[in-house]
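**Q** Here is my input, please return the structure:
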Amino acid sequence: MDDDRERFTALYDAYRMRVWAYAASRVGGQAADEVVSETFMVAWRRFGEMPSASLPWLLGVARNMIRDSVRAQTRRDSLAAELRRWTTEAESDVADGVVDRIAMLRALAALSDRDREVLTLVAWQGLSPREAARVLGCNTATLRVRLHRARKRLTEAMSRHTQEASQHRAPTIEVEFS
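**A** The predicted structure is shown next:
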């Protein structure tokens, strides 16, 4: 095991800056640090499978990390754009139900990706906590805690957005017939 650590340390020392330079040229310096970290974490886990030509393999892993990161960001941006579109469309209606929908969509958009994911898996996708836990790769107890906390944060965000929305509602006009 010590021999593997020494070989890995030598590999890391030899190629870290080259992997970082590759990543920085693709995603910038700040994100490159994370790519290097993830790349060498994969390299450690798969150290026994690594070919003798290590640098191309490491750069391939870094490329995959960057690609996956870009895909994830694209999905997040797409979801945020969709939520904004729904909110904008909903704002054109003035019915009370729509105002509540606007508040819900805004509150949902304000949550973290993690909270949004757990809520949508259970509420929109109709998964049970056990099924949602399997999707997220955690146990059911952990999922229930995440779901509880996400619901609490959604309720708080809903309250804020409902108050904001109610301030912008048109006044109600009551008419009396004599």
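**Q** from here on, contacts and neighbour counts on C-alpha atoms
**A** Noted.
**Q** could you point out the longest helix in this structure?
**A** Taking DSSP state H as the criterion, the chain has its longest helix at helix 54-91.
**Q** Report the central residue of this protein.
**A** The centroid of the chain falls nearest to residue 113 when counting by Cα atoms, centre = their mean (3.6 Å).
**Q** my read: residue 23 touches residue 64, true?
**A** No. With contact defined as Cα atoms under 8 Å, residue 23 does not reach residue 64; the gap is 10.7 Å.
**Q** For residue 80, which residues are in contact?
**A** Going by Cα atoms under 8 Å, 6 or more residues apart in numbering, residue 80 touches residue 109.
**Q** That one and residue 108: what is the separation?
**A** Per Cα to Cα, to the nearest Å, residue 80 is found 10 Å from residue 108.
**Q** quick one: the residue nearest to the centre of the chain from residue 23, how far?
**A** From residue 113 to residue 23 the distance is 24 Å (Cα to Cα).
**Q** circling back: report the set of residues contacting both of residue 80 and residue 108.
**A** In contact with both residue 80 and residue 108: no residue, using Cα under 8 Å, 6+ apart.
**Q** Here is a second sequence; please produce its structure as well for comparison:
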Amino acid sequence: MSTDAERLNALWDAYAHRVQAYAMRHVDPDTAAEVVSETFLIAWRRLADVPGEPMPWLLVVARNTIRNAYRSRYRARALADELARIADVLPPVAEAAEDVALERDALLRGLAALTPREREALLLTSWDGLAAADAARVAGCSVSAFQVRLHRARRRLRAALHPDDDADGRSRRADPRAHAVIAWEGD
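**A** Model (predicted):
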């Protein structure tokens, strides 16, 4: 057995019960066991930093481990509260998933109906986030030619997604829905 392993075993034998007692005063028994384990794992990793009188050092490590556990639990509770709040204002998942799937399918069908150049124009600006000048450079055309492609692509995609709209994009439906899939109105 190496001297490091012997030293850690000696630390464990002499101080584990005291670190356990300290942890039990601050947290539940399961968490206290985790605190002891984490404390001695840190002691093993930083064995050279453990002073000749290790008890205060071990208790500082245990205290820090307990604080980390509190912070983790606080963040978990805050996240759970936030998710519950969001769940209260969102439609049920099944409805939302169905709506998303329908819009996704419509968008994919609309993109498939475009010419390859029109599809590239839309994807360069919307998916890749390029400005028209940068997208034109990638597409290998002038900025004005690219803007024409982009305008035509948007118009054809809008027509595919909203067949009830007129040529100017105004809805002829009694109750038009706002779709997030055409968020590409501006450059």
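**Q** and the next element down the chain from the longest helix of structure 1?
**A** Using DSSP states H and E, the helix or strand that follows helix 54-91 of structure 1 in sequence is helix 96-110.
**Q** Work out the gap between that next one and the centre of the chain.
**A** Centroid displacement of helix 96-110 of structure 1 relative to its chain, using Cα atoms, centre = their mean, to the nearest Å, is 20 Å.
**Q** now it against helix 54-91, angle please.
**A** Orientation check (axes from the mean of the first three to the mean of the last three Cα atoms, to 10 degrees): helix 96-110 of structure 1 against helix 54-91 gives 160 degrees.
**Q** Show me the contact partners of helix 96-110 of structure 1.
**A** The contact list for helix 96-110 of structure 1 (Cα under 8 Å, 6+ apart) reads 80, 83-84, 86-87, 90-91, 93, 116, 154, 157-158, 161-162, 165-166.
**Q** Would you mark the buried spots in it?
**A** For helix 96-110 of structure 1, a neighbour-count test (16 or more other Cα atoms under 10 Å) marks 98-110 as buried.
**Q** In CSV: the residues you listed, plus distance to residue 48 of structure 1.
**A** Listed next are these as CSV, based on distance: Cα to Cα, whole Å:
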residue, distance to residue 48 of structure 1
98, 58
99, 58
100, 56
101, 53
102, 53
103, 52
104, 50
105, 48
106, 48
107, 47
108, 44
109, 43
110, 43
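**Q** Not counting residues beside it along the chain, what's closest to residue 62 of structure 2?
**A** Nearest residue to residue 62 of structure 2, sequence neighbours excluded (Cα to Cα, 6 or more residues apart in numbering): residue 39, at 5.5 Å.
**Q** Please identify which helix or strand holds that neighbour.
**A** Per DSSP H and E, residue 39 of structure 2 falls inside helix 29-45.
**Q** Tell me the counterpart residues of that helix in structure 1, please.
**A** Across structure 1, the stretch matching helix 29-45 of structure 2 (TM-score structural alignment) is residues 29-45.
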